[in-house]
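Enquirer: have a look at this prediction, sequence included:
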Amino acid sequence: MDRTETVTADRRQKRRVVLATGVGTTIEWYDFFIYAQASALVFGPVFFKSLGAQAGLLVSLATVGISFLFRPVGALIAGHFGDKVGRRRMLVITLFLMGGATALIGALPTPDTIGVAAPILLLVLRIAQGLSAGGEWGGAALMAVESAPANRRGRFGSAPQQGAPVGLLLATGYFALMTAVTPNDAAFLSWGWRVPFLSSAVLVFVGYFIRRRVEESPTFVEMTRGGQVRKAPLGELFRTRPLLVLVAALAYCANSAGTYVVTGGFLQSYMTSPAHPGHLSKTTVLLMVTLSGLLWLVALHFAALLSDRIGRRTTFVIGWITTIVMTFPLLLAMKSGNAALLFVAMTLYMGALMITSGPLAAYMVELFPAGIRYSGIAVAYALGSILGGAFAPLIATALYDSTGSVYSVGWYVVGIVAVSLCCTLLLRDRSRVDLGPNSKAYDGSSFYLGRAAGEVERDPSTVAP
């Protein structure tokens, strides 16, 4: 094969990686978001109606958060084996786990048929989704970023990041369609909500067809050839870089918390509640989230490209400050009940959060050395999801119920963003560093207050042996 053919084949493989990571994470997030939508609109009256309307809603929203508690378990398993047997295999397994659990939720009988077993099975299947989500993102991020040229990692890494807003578009759009085509609320609660869940089975096989054609990450191939695959990557991670895992998780957690206030159920339940003087219909709110999501994609992609020019850390700082600025305008718009104003405020607020979503994959991948990278980013991402997004809809709803003011939710979001901003400032910017298994970029401390790579003194708390 001559040089031209080699370059062409390499470009073709890179396109496959971008497509496979983008499509795969879209399917995973579609599955995840249809559950979040259903928790706010369906599961309370269907699976928890014996608890009463408000208690049923709170328990339903709590099931969203419970799955986050199992993300670290999925991250530990996928990270361990992803660093030992490869990124590609784990991506296929997580895809089938998420899709299978989602389709089974769509076929789940109600308590009227099988009694208390129904909500128990719902929780078990939600836990399976959490296990899958814990392992999926890390593998997709690694495949995309490790396959990218150094000056385009943000752009390549945006492919799995785009899976979240595209999955949200599909989930909310599908739910909006079903609320429109079902003749009434009773029909929607009976069978309409099940259709988006059952459709996941088809999407999973589409994702598998695309992912099975992708080659293994070049970094892992280099590790394998050089005999540098760790026997216990997870143990090495927690022995050498425990503080980095925690700080990286905290640097991400505000993105998860801020996003789930809008996509995880609080906004939907607040804006469709008859108790709210300016309440809107379910279809209207879902359509607004869907249409707004198209603009989120633009912001996400722009932020990823920007991070390739000015660095990941600087882009994150801009994102956090913008999110703080846009939080209270969103709450004012929610309180007004004006649909047009809400659409604009929601788009600007989520656009601010997309500034940190766009470069997130590249940012996380560049923090950890090759031998423990899957374990590191999977655990940090899962932990950040728990600390930020796990119970964000539940906390937001509880704050509103206890204070009667949506502004209490705003201070909650701003407080978490402040924590993430501080942690972002602590971490060293490693944009464009060598990601190979022999890279010297990771010899120094991960923190600005620590030793930079190339200095003599070693920091045992952050440096692998």
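Expert: Now that the structure is in, tell me what you want to look at. What you are looking at is a predicted structure, and each value in this text was computed from that prediction instead of being measured. Numbering: from 1, shown residues only.
Enquirer: from here on, contacts and neighbour counts on C-alpha atoms
Expert: Noted.
Enquirer: measure residue 330 to residue 224 for me?
Expert: 49 Å (CA to CA, to the nearest Å).
Enquirer: neighbour count for these two, which is higher?
Expert: A direct count of neighbours by other CA atoms under 10 Å for residue 330 and residue 224 places residue 330 higher, at 25 against 16.
Enquirer: use this one as the comparison:
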Amino acid sequence: MTTTPATRTDEERTEPPARARTVLIASLIGTTIEWYDFFLFSTAASLVFPKLFFPAGDETVGTLLSFATFAIGFVARPIGGLIFGHLGDRLGRRATLVATMAIAGVATALIGVLPSYAAIGLWAPLLLVALRVLGGIALGGEWGGAVLMAVEYAPPGRRGLWGSSPQIGLGLGLALGTGAFALLGAAMDNQDFLAWGWRIAFLVSIVLVAIGLVVRLRVFETPAFRRIQGGAEISRVPVVDVVREPASRRNLLLGLLARWGEGAAFNTWGVFVLTYAVTTVKMPKVEVLIAVTVGGLVSAAVVPIAGRLADRFGRRAVFATGCAVFGLAVYPAFAGLGTGSFAVVLALLVVTLGLVYGIQSGSESTLFAELFPTRTRYTGMSLVFQGSGIYASGLTPLILTSLLAVAGGSPWLACAFLVLTAVISIVSTVFLRPVVDL
């Protein structure tokens, strides 16, 4: 028999301003660093790994193998969501966030010193996969905890805005990851960049993680979790309760489908576009990296606006609107990419990755947090976000690359797939029924 905690009063929600600021800073810095690590890998999967960590041969095969390695991290993320979601729902949010950041930082730095296929043969891709899995497990636990730190500290009427703060880190992490590669690519020739330059960006992660840990260790446990601790309402096995309770089970299934369009959107405009623009359209690598970096920065700026709109008009309405605009923009965007013009591609990524994806991203975190009661919230929302990541995010570059090959280089079949993901997300979002007990 489970119980649902009563909604907090305004007095119970109020935290000292200094503590609240520390929470927001810790959530933002932590997710920025975690996503920086993640997007370094995704950028390298497009531009570096096919050349260094897989056997020489057909370029398309190398790209597919690299994207398969990229996708493996998304398979690991639900495992991380289950592990750290369980710990976060039973022991608290704070401890898990310290652990996930440390694990992700070590995994990323080790990739920076990993020998190539030419040096150690098959061990190179195997070790790359192992480190990718380790980083995926860490990120699988990171996102839910960072969002809950913000959402469960949020003052009345600002839950959407506060919940969007970790999502700002996604745009900043993307901008830092692609920006680092753009800077290194511009500062050295392609031979030096492939030989050792790209490794610098991965090794820098250690410094960033050290800074992030200092901030996170200053954060207290969330008021919502402290309340259920005091009431002895801790779930013994959170994942079992999520699946067993009808409302949570329904929201889990619908949430997994609702996120499809958002995951596909990001991994189209933030990951796949790098390979498509450089390999198919034949644009210079640095130009594409700059365009993605700018798109990521715009997204970071739009996210809190979307969070505020979610407070005003509702999480579902804002998220569904973002998914609808994504679906409508797919065909015009790929037509524009085909021009190969830097100005056109920059403008397109500002709109698709910056504005449209920013709307989706800024509203989804609080939406998914509100689908589950406090006692199983970390596990439930992690399963939604990380479980859907397998097909919505990890497989998207692989699917688009395959559809591109099937269509003889034409993007229109890939576009049809992306529109379908948007439709699925919109319909599923309409039927979500949030459970708000924050």
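Expert: Perfect, thanks for sending it. If you're wondering where the values come from, they're calculated on a predicted model, not measured in any experiment.
Enquirer: and the TM-score between them?
Expert: Scored against TM-score structural alignment, normalised by the length of structure 2, the superposed chains reach a TM-score of 0.94; 423 aligned residues with a CA RMSD of 1.5 Å.
Enquirer: excluding residues flanking it in the chain, which one is nearest the residue positioned nearest the centre of structure 1?
Expert: Central residue of structure 1 (CA atoms, centre = their mean): residue 164, 6.3 Å from the mean position. Distances taken as CA to CA, 6 or more residues apart in numbering put residue 29 closest to residue 164 of structure 1, at 5.4 Å, once the chain neighbours are dropped.
Enquirer: without its sequence neighbours, what residue ends up closest to the residue mapped onto residue 370 of structure 2 from structure 1?
Expert: Correspondence of residue 370 of structure 2 to structure 1, assessed by TM-score structural alignment: residue 366. If the residues on either side of it in the chain are set aside, residue 366 of structure 1 comes closest to residue 430, at 5.9 Å by CA to CA, 6+ apart.
Enquirer: over to residue 262 of structure 2?
Expert: Closest to residue 262 of structure 2 by CA to CA, 6+ apart is residue 360, at 6.2 Å.
Enquirer: if I look at the one you found, how far off is residue 305 of structure 2?
Expert: Distance from residue 360 of structure 2 to residue 305 of structure 2, by CA to CA: 11 Å.
Enquirer: mind checking which of the two has more residues around it?
Expert: Higher neighbour count among residue 360 of structure 2 and residue 305: residue 360, with 31 against 18, using other CA under 10 Å.
Enquirer: the more buried one maps to what in structure 1?
Expert: Residue 360 of structure 2 maps onto residue 356 in structure 1, with residues paired by TM-score structural alignment.
Enquirer: how about residue 206 of structure 2?
Expert: In structure 1, residue 206 of structure 2 lands on residue 201 (TM-score structural alignment).
Enquirer: same deal with residue 437 of structure 2?
Expert: Correspondence of residue 437 of structure 2 to structure 1, assessed by TM-score structural alignment: residue 434.
Enquirer: does its match count as helix, strand or coil?
Expert: Secondary structure, DSSP: H, G, I helix; E, B strand; the rest coil: residue 434 of structure 1 is coil.
Enquirer: what residues are up against residue 17 of structure 1?
Expert: Taking CA atoms under 8 Å, 6 or more residues apart in numbering as the contact definition, residue 17 of structure 1 lies against 143-144, 147, 214-215.
Enquirer: that should have said residue 95 of structure 2, apologies.
Expert: residue 88.
Enquirer: need the counterpart of it in structure 1.
Expert: Residue 95 of structure 2 maps onto residue 89 in structure 1, by TM-score structural alignment.
Enquirer: residue 258 of structure 2 too?
Expert: For residue 258 of structure 2, the residue aligned by TM-score structural alignment is residue 251.
Enquirer: doesn't its match belong to a helix?
Expert: Yes. Counting by three-state DSSP, residue 251 of structure 1 falls inside a helix.
Enquirer: ok, it touching residue 418?
Expert: No. Counting by CA atoms under 8 Å, residue 418 is not a contact partner of residue 251 of structure 1; they are 9.6 Å apart.
Enquirer: more neighbours: which of these two?
Expert: residue 251 (29 against 16).
Enquirer: name the nearest residue to the more buried one, sequence neighbours excluded.
Expert: Nearest to residue 251 of structure 1 is residue 420, by CA to CA, 6+ apart, at 4.1 Å.
Enquirer: next up, the contacts around the one you found.
Expert: So residue 420 of structure 1 contacts 250-254, 320 (CA under 8 Å, 6+ apart).
Enquirer: quick one: residue 40 of structure 1 from residue 172 of structure 1, how far?
Expert: Using CA to CA, one obtains 12 Å as the distance from residue 40 of structure 1 to residue 172 of structure 1.
Enquirer: among these two, which residue is more densely surrounded?
Expert: residue 172 (29 against 26).
Enquirer: counterpart of that one in structure 2?
Expert: Residue 172 of structure 1 maps onto residue 178 in structure 2, by TM-score structural alignment.
Enquirer: any idea which element its match lies in?
Expert: Element membership for residue 178 of structure 2 (DSSP states H and E) is helix 159-187.
Enquirer: hey, where'd the helices end up in the stretch 301-450 of structure 1?
Expert: Per DSSP state H, counting those that start in this stretch, the stretch 301-450 of structure 1 carries helices over the ranges 312-336, 339-357, 360-365, 373-388, 392-403, 407-426.
Enquirer: do the same with the stretch 1-150 of structure 1
Expert: Under DSSP H, counting those that start in this stretch, the stretch 1-150 of structure 1 gives helices at 3-41, 43-47, 53-69, 71-85, 87-106, 111-114, 117-146.
Enquirer: closest one to residue 360 of structure 1 among these?
Expert: helix 117-146 (8.9 Å; CA to CA).
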